[in-house]
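Colleague: Below is the structure, and that's it, no one-letter string:
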């Protein structure tokens, strides 16, 4: 299995786990678990493939990805009650999934010889939109939009790290590993250490 294929399967599985955990918080049935897990797992990659006009969307070309998501959903359906805090589980698993999905999206764009700006955008799209769809469907505040929290920023920095490493002459696998490391480090710092960006604060209008 190639590095890109391994990243894709890992991202699908871990994102599916987060989708199923959100389904457990919403107290859905097993079909609801599978639906939400699959939506989370393939949402970002589907949007990426449509934008890039790939011949076939990745999970249509290989339906086994839906099977991977379904397996993750079933696992969570029977084990979610064992977690002390399902929300903390969602946040940390989502961080891991982000660090896997961003380099995969970057790798897909690189394989299609896209310019660096599109490479960066596809990394962000792949990493962020599945979770965004998950949270919107379940009527939760999306993690990507939590006030001041580093999320999209992590994907951006990770994707830019890839571009920088390639510009320095690093081979693609090393550049993608740097992307994953940068993304995960920033996201974990935001969760564990409270790293934040400044947020806009309105002021009274001047007369």
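Modeller: Noted; the coordinates are in hand. These numbers come from a predicted model, not from an experiment. Numbering: from 1, shown residues only.

Colleague: use CA for all of it now, contacts and neighbours both
Modeller: Noted.

Colleague: Okay, buried residues for stretch 73-89 please.
Modeller: 73-74, 76-77, 80, 86, 89 (16 or more other C-alpha atoms under 10 Å).

Colleague: Next SSE downstream of the helix of greatest length in the chain?
Modeller: Counting by DSSP state H, the longest helix found in the chain is helix 86-111. Per DSSP states H and E, the first helix or strand lying C-terminal to helix 86-111 is helix 116-137.

Colleague: packing partners for that following helix?
Modeller: Packing partners of helix 116-137 (3 or more C-alpha pairs under 8 Å, 6 or more residues apart in numbering; DSSP states H and E): helix 3-25, helix 30-52, helix 86-111, helix 152-167.

Colleague: okay, the angle between the shortest one and helix 86-111?
Modeller: In this structure, helix 152-167 runs at an angle of 30 degrees to helix 86-111, with axes from the mean of the first three to the mean of the last three C-alpha atoms, to 10 degrees as the basis.

Colleague: what's the offset of helix 152-167 from the middle of its chain?
Modeller: 15 Å (C-alpha atoms, centre = their mean, to the nearest Å).

Colleague: what about versus this one:
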């Protein structure tokens, strides 16, 4: 199904673009944490490939694409090198990186859902795995960097919710046999728009009703 939407070369280019921007975010966090060059490379690789690797292992697509396509492995290293030498300049274009990261979030959520369905998972499981594809690398990144994952922090703008919306839209399009280039693009753009609006207006998920805790999260 996925191969019917995009040619292999276009799909490969989209994957590499998403991998690159996710790797940039991982490498930037490594610099902020004062990691050495090896740590920067590791965090870039994990952030970029973690979600897709988890998805492929769950659905039995082995060996995972990250280990069979050299471009998947080398792209995060290019991003890590860029950040290593030019991180002040990269920091200054953080808004641009966030835009591309939002695009990658939408793309990986939709393609992850579609690939999971192709391997025989049900629609609900496929959408859940699409979400994991989109956000899994970020969770691993934060854990390695000894941070509470942004995915579950109340003081972070919505991240998982936009990816969940896109993955669920893809699952619904599959259910009604409507998945094509146009509807896939709609799901990706919807995820992208929600994420950008969340960044712009600082939308956050609600916390427990009538909670008693007064704990405050402090950014580093």
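Modeller: Thanks, I have the structure now. Source: prediction; values computed, not measured.

Colleague: Would you pull the TM-score for this pair?
Modeller: Remark: TM-score between the superposed chains equals 0.87 [TM-score structural alignment, normalised by the length of the first structure]; 204 aligned residues with a C-alpha RMSD of 2.3 Å.

Colleague: hmm, back to that, what is the orientation angle of the longest helix of the first structure with helix 30-52?
Modeller: Using the same axes, to 10 degrees: helix 86-111 of the first structure against helix 30-52 is 30 degrees.

Colleague: can you name the residues of the first structure that stretch 43-60 of the second structure overlays?
Modeller: With TM-score structural alignment applied, stretch 43-60 of the second structure matches the range 36-53 in the first structure.

Colleague: just to revisit the earlier point, now the longest helix of the first structure against helix 3-25, angle please.
Modeller: 150 degrees.

Colleague: mean deviation (superposed) between helix 86-111 of the first structure and the second structure, please.
Modeller: Averaged over the aligned pairs, helix 86-111 of the first structure sits 3.2 Å from the second structure after superposition, using mean C-alpha distance after the TM-score superposition for the first structure.

Colleague: can you list the buried residues of stretch 73-89 of the first structure in a markdown table and add secondary structure and distance to residue 196 of the first structure?
Modeller: Shown next, in a markdown table, are the buried residues of stretch 73-89 of the first structure (DSSP: H, G, I helix; E, B strand; the rest coil; distance: C-alpha to C-alpha, whole Å):
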| residue | secondary structure | distance to residue 196 of the first structure |
| --- | --- | --- |
| 73 | helix | 32 |
| 74 | helix | 35 |
| 76 | helix | 31 |
| 77 | helix | 33 |
| 80 | helix | 29 |
| 86 | helix | 23 |
| 89 | helix | 20 |
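
Colleague: so how many other residues sit close to residue 96 of the first structure?
Modeller: 21 (other C-alpha atoms under 10 Å).

Colleague: quick one, what contacts it?
Modeller: Going by C-alpha atoms under 8 Å, 6 or more residues apart in numbering, residue 96 of the first structure touches 14, 184.

Colleague: Quick one: map it onto the second structure.
Modeller: Counting by TM-score structural alignment, the partner of residue 96 of the first structure is residue 103.

Colleague: just residue 65 of the first structure next, same as before
Modeller: Per TM-score structural alignment, residue 65 of the first structure is aligned with residue 72.

Colleague: same question, residue 190 of the first structure
Modeller: Residue 190 of the first structure maps onto residue 198 in the second structure, by TM-score structural alignment.

Colleague: Mind telling me what element that match is part of?
Modeller: helix 181-201.

Colleague: which parts of that helix are buried?
Modeller: Per 16+ other C-alpha under 10 Å, helix 181-201 of the second structure contains these buried residues: 184-196, 198-199.

Colleague: what packs against that helix?
Modeller: Helices and strands touching helix 181-201 of the second structure, by 3+ C-alpha pairs under 8 Å, 6+ apart, are helix 94-118, helix 160-175.

Colleague: after superposition, how close is it to the first structure?
Modeller: In this overlay with the first structure, the average offset of helix 181-201 of the second structure from its partner residues is 1.5 Å by mean C-alpha distance after the TM-score superposition for the first structure.

Colleague: and what of stretch 42-55 of the second structure?
Modeller: Mean for stretch 42-55 of the second structure is 0.7 Å (mean C-alpha distance after the TM-score superposition for the first structure).

Colleague: Would you mind measuring from residue 56 of the first structure to residue 44 of the first structure?
Modeller: Separation of residue 56 of the first structure from residue 44 of the first structure (C-alpha to C-alpha, to the nearest Å) stands at 15 Å.
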